[in-house]
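Novice: missing the sequence, but the structure's below:
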């Protein structure tokens, strides 16, 4: 449940899960674990997010910001995209909902101050405004177009300190092959080492992946309800972490089962008869719903 309706707009979020977005349990836990480990190890550095949507992941990142560090987010929000392909992508996915005002309202519901906000294409960060090797954690979740993602990965590489970590979103989604191409190109051609894979994100480093992996595996993730497995990809042992929600969402509820006789009828009847039967069944359901 979200917070109370404000006098000037929609309800403010009370928890991170009230904020719209695609930042799920496995990644919330992974972000927190990696950032906590950096704190415990005395690793210092800034935080950077390329593509923030309405702030769900940024809110969690902001919780790990320490004194003397800066947190920068870069997003187009409701600005014009730099090219036609990016504009089409934005219009299809975000244009009606993504505004800087909405992001700032969500973020300020959890934090007293906003991060440094760069409202522009993420490519502007290639101009050196993020000091080289100044960041310990970079989250890339902006464009899904190959050329843009490849550029964002290069920005992350320049920004990260020696053992800094990058999280790359949508590396395996059906509708984002450009992201997959850019991510695995970085692995096989540019020295990025896999640390962890989740259903949504790829975590990697250009530094010491082995110690990160060793410490990550020391936690008993399975005992906490997570699935953990591994496989070797091109000589890299890749560990996968996933969370199975014990309460299915409405979108994942199993479809009602048809009776055996109905399944048989629909299978053997001619298509024109099948369609007529389905229309009659739907009309019957509509009448029952109306009463």
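Specialist: Yep, that arrived. Keep in mind the model is a prediction, meaning the values are calculated, not measured. Numbers count the residues shown, from 1 in each chain.
Novice: Could you use CA atoms for every contact and neighbour count after this?
Specialist: Noted.
Novice: Validate this expectation: residue 129 resides in a strand.
Specialist: No - remark: residue 129 does not belong to a strand; assigned using DSSP: H, G, I helix; E, B strand; the rest coil, it is coil.
Novice: Quick check: it vs residue 59, distance?
Specialist: Using CA to CA, to the nearest Å, one obtains 23 Å as the distance from residue 129 to residue 59.
Novice: For these two, indicate the residue with more neighbours.
Specialist: Neighbours around residue 129 and residue 59, counted as other CA atoms under 10 Å, are more numerous at residue 59. The numbers are 23 against 9.
Novice: my read: residue 163 touches residue 205, true?
Specialist: Yes - in this structure, residue 163 sits in contact with residue 205. The criterion is CA atoms under 8 Å, and the distance is 6.5 Å.
Novice: Of the two, which one has the most company?
Specialist: In this view residue 163 and residue 205 are compared by other CA under 10 Å, and residue 205 has more residues nearby, 23 against 19.
Novice: In contact with that one, which residues are there?
Specialist: Under the criterion of CA atoms under 8 Å, 6 or more residues apart in numbering, the neighbours of residue 205 are 163, 164, 165, 166, 192, 193, 194, 195.
Novice: Would you reformat these as CSV and include secondary structure and distance to residue 9?
Specialist: What follows is the contacts of residue 205, written out as CSV (DSSP: H, G, I helix; E, B strand; the rest coil; distance: CA to CA, whole Å):
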residue, secondary structure, distance to residue 9
163, strand, 42
164, strand, 39
165, strand, 37
166, strand, 35
192, coil, 43
193, strand, 44
194, strand, 42
195, strand, 41
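Novice: closest to residue 69 among these?
Specialist: Minimum distance to residue 69 across the contacts of residue 205 is 14.3 Å, recorded for residue 164 (CA to CA).
Novice: And the strands in the stretch 101-250 of the chain?
Specialist: For the stretch 101-250 of the chain, applying DSSP state E, counting those that start in this stretch gives strands covering 116-119, 135-140, 160-169, 193-197, 201-205, 226-233, 236-243.
Novice: For burial, what's the neighbour tally of the residue lying closest to residue 104 once chain neighbours are set aside?
Specialist: Taking CA to CA, 6 or more residues apart in numbering, and ignoring the residues beside it in sequence, residue 104 has residue 114 as its nearest neighbour in space, at 7.0 Å. The number of residues packed near residue 114 is 17, by other CA under 10 Å.
Novice: Put this next to the first one:
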């Protein structure tokens, strides 16, 4: 196991291990800023944190008096064999100490950290208290279904939920739970990216309309509108998306400088084609006599 205590403190969000792509950062920023502008009340919640990349970003939008809760097993025991195997396979280097060190590199205070199963979150978070929740914990169907069910009760009427890995080929359980929430659980999809589904159990029309207006102003994010299960869905591709403003590190002196561009390596001139004499000699020394005789005769110039 990697010794996470020896890892250098990150100076930029990009230095933190994890998967949080530009398009999703932009959507987090847009949704959380919209909530701030509309003075929507509520706390923040992240279920599944890994090394803290998205938590660090989300924590930048925590307002005075609000609570940000982060739940993860970290290096604690899982509740069943399947969950334990997934943890060992995908998150063997994850520790709470590493998460907290990363978070405190960007923020003065830690969020409320729950080290344990995501099923215990309702024991620590009040119903209808969260305006934004990010679910990125177990990939097993039963657990994701439970997380979505719990978060529905924890969100405010206008709250937004983000489901990670809803279409990843190695996470079919997430896909099953996510789309089940749409088809039978009342979840309205706002948009999807390559990795995340964004939804609400509240009225989605105003958010979708404003999101489309914003997307129309951006030349770095492709989008289209589809109809899925009788509702509008915005599909977004952000392969060329420019990163939004990043959380400021408390250790700017540790910023990693960009590596200098490598000088082009000159292409060596093609070596001259070797003469055929060594090949003929090899043939004479190695091949059977009746073959070498034919080779030598073919290469010998005609004589008068």
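Specialist: In hand now; what should we look at? Being a predicted model, the structure only gives us computed values, none of them experimental.
Novice: The counterpart of the residue nearest to residue 104 of structure 1 in structure 2 and residue 124 of structure 2: what is the separation?
Specialist: Alignment note: residue 114 of structure 1 maps to residue 110 in structure 2; criterion TM-score structural alignment. Taking CA to CA as the measure, residue 110 of structure 2 falls 16 Å from residue 124 of structure 2.
Novice: go on, residue 169 of structure 2?
Specialist: As for residue 169 of structure 2, its distance to residue 124 of structure 2 is 32 Å (criterion: CA to CA).
Novice: quick one, what contacts residue 241 of structure 1?
Specialist: Residues counted as contacts of residue 241 of structure 1 (CA under 8 Å, 6+ apart) are 26, 196, 197, 198, 199, 226, 227, 228, 229.
Novice: looking at it, the third one is touching residue 239, isn't it?
Specialist: When you say that, I think you mean residue 197 of structure 1. Yes - in this structure residue 197 of structure 1 lies within contact range of residue 239 using CA under 8 Å: 6.0 Å.
Novice: More neighbours: which of the two?
Specialist: Set side by side, residue 197 of structure 1 and residue 239 give different neighbour counts by other CA under 10 Å, the larger being at residue 197 (25 against 18).
Novice: Which residue, other than its chain neighbours, is closest to the more buried one?
Specialist: Sequence neighbours aside, residue 240 is the residue nearest to residue 197 of structure 1 in space, at 4.6 Å (criterion: CA to CA, 6+ apart).
Novice: My guess is that neighbour contacts residue 195. True?
Specialist: No - counting by CA under 8 Å, residue 240 of structure 1 does not reach residue 195; the two are 9.2 Å apart.
Novice: Looking at the two, which one has more neighbours?
Specialist: Of the pair residue 240 of structure 1 and residue 195, residue 195 is the one with more neighbours under other CA under 10 Å, namely 25 against 16.
Novice: Contact partners for the aligned partner of the more buried one in structure 2?
Specialist: Alignment note (TM-score structural alignment): residue 195 of structure 1 maps to residue 190 of structure 2. By CA under 8 Å, 6+ apart, the contact set of residue 190 of structure 2 is 197, 198, 199, 200, 204, 207, 208, 232, 233, 234.
Novice: For the last one, give me its contacts.
Specialist: It refers to residue 234 of structure 2. 190, 191, 192, 208, 223, 224, 225, 226.
Novice: Tell me which of those residues you also see in structure 1.
Specialist: Comparing those with structure 1 on both residues aligned by TM-score structural alignment, their matches' CA atoms under 8 Å, the contacts found in both are 190, 191, 192, 223, 224, 225, 226.
Novice: mind listing the helices for structure 1?
Specialist: 25-40, 56-63, 84-93, 100-108, 146-159, 177-190, 209-217, 260-268, 271-290 (DSSP state H).
Novice: Please list all residues in contact with residue 114 of structure 2.
Specialist: Under the contact definition (CA under 8 Å, 6+ apart), the residues listed for residue 114 of structure 2 are 69, 70, 71, 72, 121.
Novice: Give me the neighbour count for the closest residue in space to the match of residue 195 of structure 1 that isn't next to it in sequence.
Specialist: The spatial neighbour of residue 190 of structure 2 that comes closest, neighbours along the chain excluded (CA to CA, 6+ apart), is residue 199 at 5.0 Å. Residue 199 of structure 2 has 23 neighbouring residues, counting by other CA under 10 Å.
Novice: which residues touch the aligned partner of residue 148 of structure 2 in structure 1?
Specialist: In structure 1, the residue matched to residue 148 of structure 2 (TM-score structural alignment) is residue 153. By CA under 8 Å, 6+ apart, the residues touching residue 153 of structure 1 are 140, 182, 183, 186.
Novice: Residue 119 of structure 1 now?
Specialist: Applying CA under 8 Å, 6+ apart, the residues contacting residue 119 of structure 1 are 74, 75, 76, 77, 79.
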